[in-house]
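In: Quick one: sequence plus predicted model below, questions after.
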Amino acid sequence: MNRFLASELPEIAPEKSLFHVIPAPYEASVSYGGGTANGPQAILNASDQLEVWDGISNPSELGICTHPAVDCSGTAEQVMENIEAAVANAAQHGIPVLLGGEHSVTLGALRALQKKHGTFGVVQFDAHADLRNAYEGNPYSHASVMRRALDLGLPVYSIGVRALCAEEVAVRKEKKLAFLDARDLALNGIPAALLPDGFPQRIYITFDVDGLDPSVIRATGTPVPGGVQWWQAIRLLERIVAGHTVIGCDVVELAPMPEDHASDFAAAQLVYNMMGVIQRFAKR
């Protein structure tokens, strides 16, 4: 795999980088359209077409190091352990930026960062709640990753959800979860008070690209209509990151399709713009 923004940036040592890109090409439990194993490479390829000026700032000034791809062979637990080790290594130097792969890769990152930081909040952009205890008998399913976050004792705040099952609705009520669903966002805009009171100061952002409307990124397993628009997403990220310490983030569930380089490019731009938002708004 090539480096993120390799066409624009020289290779840089991990200890001189704030952002640590970790490809995790894992795909084992997708339930509709497939191809997420190719997502990390597509993002890296598309990043060669980005400009280092993101429109407001140049996050590459803080240093971007791309790590080798995680070995995603073996059992789900073995893969999670491999991701956990890679994220723990990157977190010694800066902010891990995980590229999926299916959404289940987030669990490995959460485990690593919990060992380092203790409690933190998880902010989830997604079309789906991912709160099933298991899907098709698999507790490591992409449809269960936020349930596993809750099992770790981590508070979760979701944005953009518009497809839930009855079990997930019940979990939301039982756990008293706060959320901003896509319908509420469309009808009422971004609320003045976004994250709930008492949400941790340290946060991890997990961005499933199907949280965006298919008009922005179509190349994903389940492109649910009615999602978050591009500039809404950037403004939401700014509001969320402001005054918080971002300890890690990911962009997952890109499933590249032939002749749709627009989706690949948008995903790469999203990764870089998240870095820019962290550069400008995060507390460090």
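Out: Perfect, I can see it now.
In: CA only for contacts and neighbour counts going forward, please
Out: Fine.
In: in stretch 80-94, what counts as buried?
Out: 80-91, 93-94 (16 or more other CA atoms under 10 Å).
In: CSV for the residues you listed, including distance to residue 183?
Out: As requested, those are exported to CSV (distance: CA to CA, whole Å):
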residue, distance to residue 183
80, 33
81, 37
82, 37
83, 34
84, 34
85, 38
86, 37
87, 34
88, 37
89, 39
90, 37
91, 36
93, 39
94, 36
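In: Where helices are concerned, which of those count?
Out: Judged by DSSP state H, the buried residues of stretch 80-94 include 80-91 as members of helices.
In: helix or strand for residue 237, which one?
Out: Element membership of residue 237 [criterion: DSSP states H and E] is helix 230-241.
In: Helix or strand next in line after that helix, which one?
Out: strand 245-252.
In: Check which element follows that next one along the chain.
Out: Going down the chain from strand 245-252, the next helix or strand is helix 261-281, by DSSP H and E.
In: Which strands and helices lie in contact with that following helix?
Out: Counting contacts by 3 or more CA pairs under 8 Å, 6 or more residues apart in numbering; DSSP states H and E, helix 261-281 packs against helix 39-47, helix 230-241, strand 245-252.
In: before we move on, the earlier item: which of the ones in helices among the buried residues of stretch 80-94 lies closest to residue 280?
Out: For those, the closest approach to residue 280 (CA to CA) belongs to residue 91, at 20.0 Å.
In: so residue 157 touches residue 179, yeah?
Out: Yes: counting by CA atoms under 8 Å, residue 179 is a contact partner of residue 157 at 5.3 Å.
In: now for the helices and strands packed on helix 261-281, which one comes closest to residue 208?
Out: Among these, strand 245-252 sits nearest to residue 208 (CA to CA), with 4.9 Å.
In: the inter-axis angle of the closest one versus helix 39-47?
Out: Interaxial angle, strand 245-252 versus helix 39-47 (axes from the mean of the first three to the mean of the last three CA atoms, to 10 degrees): 100 degrees.
In: Could you check how far residue 97 is from residue 250?
Out: To residue 250, residue 97 is 5 Å away according to CA to CA, to the nearest Å.
In: Second structure follows, compare the two:
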Amino acid sequence: MDRSATAAGGGPDDGARADGAGGRERPTGTPAPGDRAVARRLTAEIWIVLGLSLGKSAVYAVVSLVAKLTAGPPLAEQTTTLNPSRSPRPYLDLTYQLLSIGFALLPVALALYLLSAHGRSAVRRIGLDGARPWRDLGVGVGLAALIGIPGLGLYVVGRAIGITVEVQAAALNAAWWTVPVLILAALQNALLEEVIAVGYLMERLRELRWGTPAIIAASALLRGSYHLYQGWGAFVGNVVMGVVFAEYYRRRRRVMPLVVAHTTIDVVAFVGYALLPDAWLEAIGVT
């Protein structure tokens, strides 16, 4: 029968010793990883997470923009569609929509899992918890107004000067579940972008000892890059949004208000597009 190391007066078992940095155990004689090894591992992790999520979207967005620029018609005469229907059969379409939303959130789960190393709570670490619901709601709605109203103006200007494509924000077939699915899509976008482009990326770059301006620039440029499929105007607008959101996170270390703000902006865009009369949409150049 095995004897207890504790009963013998001891600490960890003979074959392992505690790693003081994280409370983990590793075999006796195994050296702790050096700073360079840790940095290489974190860098590889960042590329993997981005390659599975927003980085992949950024690459496709760049290719899409190049395709639009070389297609012949100017950007102002081209269209991109968000939230399209995936089947003419309503319940099959609903199934596809829900599956798409669910699988799109897996990189969020991965990022939170990686940030929770050594038993730390990732949601508390990046402020994705419900510790301050009313304050987060108020700040989120305020940020939505701060970003959303000028953003709409920038879209109109971009359309007028020909640097932004026409965006059809929702093209789902009309059904009882259309609005709920659009709200879920808005929440999915907010979680994916704010958790990864802000919370995860900024935390990891801080661990890699990047300077504050470089961290904010990386987060903002990533946000702008995966919107390039909408044209140069969307790129500029989202970079500005990225700077504001990254600076807020740097100061407050809370992602939840950013999720509220992003969800609010997208709900207004998606549901408004689906429900507003065509004449109203034409007035702002989004039909």
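Out: Arrived safely, thanks for sending. Everything numeric in this text was worked out from a predicted model, so none of it was measured.
In: Work out the TM-score between the chains.
Out: Superposed pair, TM-score by TM-score structural alignment, normalised by the length of the first structure: 0.26. Supporting alignment: 129 aligned residues with a CA RMSD of 6.6 Å.
In: thinking again about what came up before, residue 202 of the first structure is nearest to which of the helices and strands packed on helix 261-281 of the first structure?
Out: Going by CA to CA, the one of those nearest residue 202 of the first structure is strand 245-252, 4.7 Å.
In: now for the closest one, which elements pack on it?
Out: Strand 245-252 of the first structure is packed against strand 95-100, helix 105-117, strand 202-208, helix 261-281, with contacts defined by 3+ CA pairs under 8 Å, 6+ apart.
In: burial of residue 134 of the second structure, as a residue count?
Out: Look at residue 134 of the second structure: counted by other CA atoms under 10 Å, it has 11 neighbours.
In: no no, residue 188 of the first structure
Out: Residue 188 of the first structure has 9 nearby residues by other CA under 10 Å.
In: same deal with residue 261 of the second structure?
Out: 28.
In: which is the next helix or strand following the helix or strand encompassing it?
Out: According to DSSP H and E, residue 261 of the second structure maps onto helix 256-275. For helix 256-275 of the second structure, the following helix or strand on the C-terminal side (DSSP H and E) is helix 278-283.
In: In that following helix, which residues are buried?
Out: Judged by neighbour count (16+ other CA under 10 Å), helix 278-283 of the second structure contains no buried residues.
In: do stretch 44-54 of the second structure as well
Out: The neighbour-count check on stretch 44-54 of the second structure (16+ other CA under 10 Å) flags 46, 49-50, 53-54 as buried.
In: just the helices and strands packed on strand 245-252 of the first structure: most buried one?
Out: strand 95-100 (a mean of 28; mean count of other CA atoms under 10 Å).
In: what packs against that one?
Out: Where contact means 3+ CA pairs under 8 Å, 6+ apart, strand 95-100 of the first structure is packed against strand 19-24, helix 39-47, helix 76-91, strand 245-252.
In: still on that earlier bit, for the helices and strands packed on strand 245-252 of the first structure, give me TSV that also has distance to residue 22 of the first structure.
Out: What follows is these, written out as TSV (distance: least, CA to CA, whole Å):
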stretch	distance to residue 22 of the first structure
strand 95-100	5
helix 105-117	10
strand 202-208	14
helix 261-281	12
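In: For residue 40 of the first structure, which of those is the nearest?
Out: strand 95-100 (5.3 Å).
In: could you point out which element follows the longest helix along the second structure?
Out: Longest helix in the second structure by number of residues (criterion: DSSP H): helix 133-161. Moving toward the C-terminus from helix 133-161 of the second structure, the next helix or strand (DSSP H and E) is strand 166-168.
In: which element follows that next one toward the C-terminus?
Out: Counting by DSSP H and E, what follows strand 166-168 of the second structure is helix 178-193.
In: helices or strands up against that following helix?
Out: Going by 3+ CA pairs under 8 Å, 6+ apart, helix 178-193 of the second structure lies up against helix 90-104, helix 106-115, helix 256-275.
In: Could I get the buried residue list for the last one?
Out: For helix 256-275 of the second structure, burial by neighbour count (16+ other CA under 10 Å) applies to 256-271, 273-274.
In: Repeat that for the shortest one.
Out: For helix 106-115 of the second structure, the buried set under the neighbour-count rule, 16+ other CA under 10 Å, comprises 107-108, 111-112, 115.
In: could I get these as CSV with distance to residue 35 of the second structure?
Out: Listed next are the buried residues of helix 106-115 of the second structure as CSV, based on distance: CA to CA, whole Å:
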residue, distance to residue 35 of the second structure
107, 26
108, 27
111, 22
112, 23
115, 18
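In: so which of these comes closest to residue 148 of the second structure?
Out: Residue 148 of the second structure has its nearest neighbour among the buried residues of helix 106-115 of the second structure in residue 108, at 23.9 Å by CA to CA.
In: Could you measure from the closest one over to residue 79 of the second structure?
Out: Distance, residue 108 of the second structure to residue 79 of the second structure, using CA to CA: 29 Å.
In: what's the answer for residue 192 of the second structure, then?
Out: Residue 192 of the second structure is 24 Å from residue 79 of the second structure, by CA to CA.
In: before we move on, back to that, on contacts alone, who are the packing partners of the longest helix of the second structure?
Out: Secondary-structure packing of helix 133-161 of the second structure (3+ CA pairs under 8 Å, 6+ apart): helix 232-252, helix 256-275.
In: okay, those in JSON lines with distance to residue 99 of the second structure next?
Out: Shown next, in JSON lines, are those (distance: least, CA to CA, whole Å):
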{"stretch": "helix 232-252", "distance to residue 99 of the second structure": "27"}
{"stretch": "helix 256-275", "distance to residue 99 of the second structure": "19"}
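In: need the contact list for residue 99 of the first structure.
Out: Contact analysis of residue 99 of the first structure by CA atoms under 8 Å, 6 or more residues apart in numbering lists 21-25, 39-40, 250-252.
In: My read is that residue 258 of the second structure contacts residue 247, right?
Out: No: with contact defined as CA under 8 Å, residue 258 of the second structure does not reach residue 247; the gap is 11.1 Å.
In: between these two, what contacts are shared?
Out: By CA under 8 Å, 6+ apart, no residue touches both residue 258 of the second structure and residue 247.
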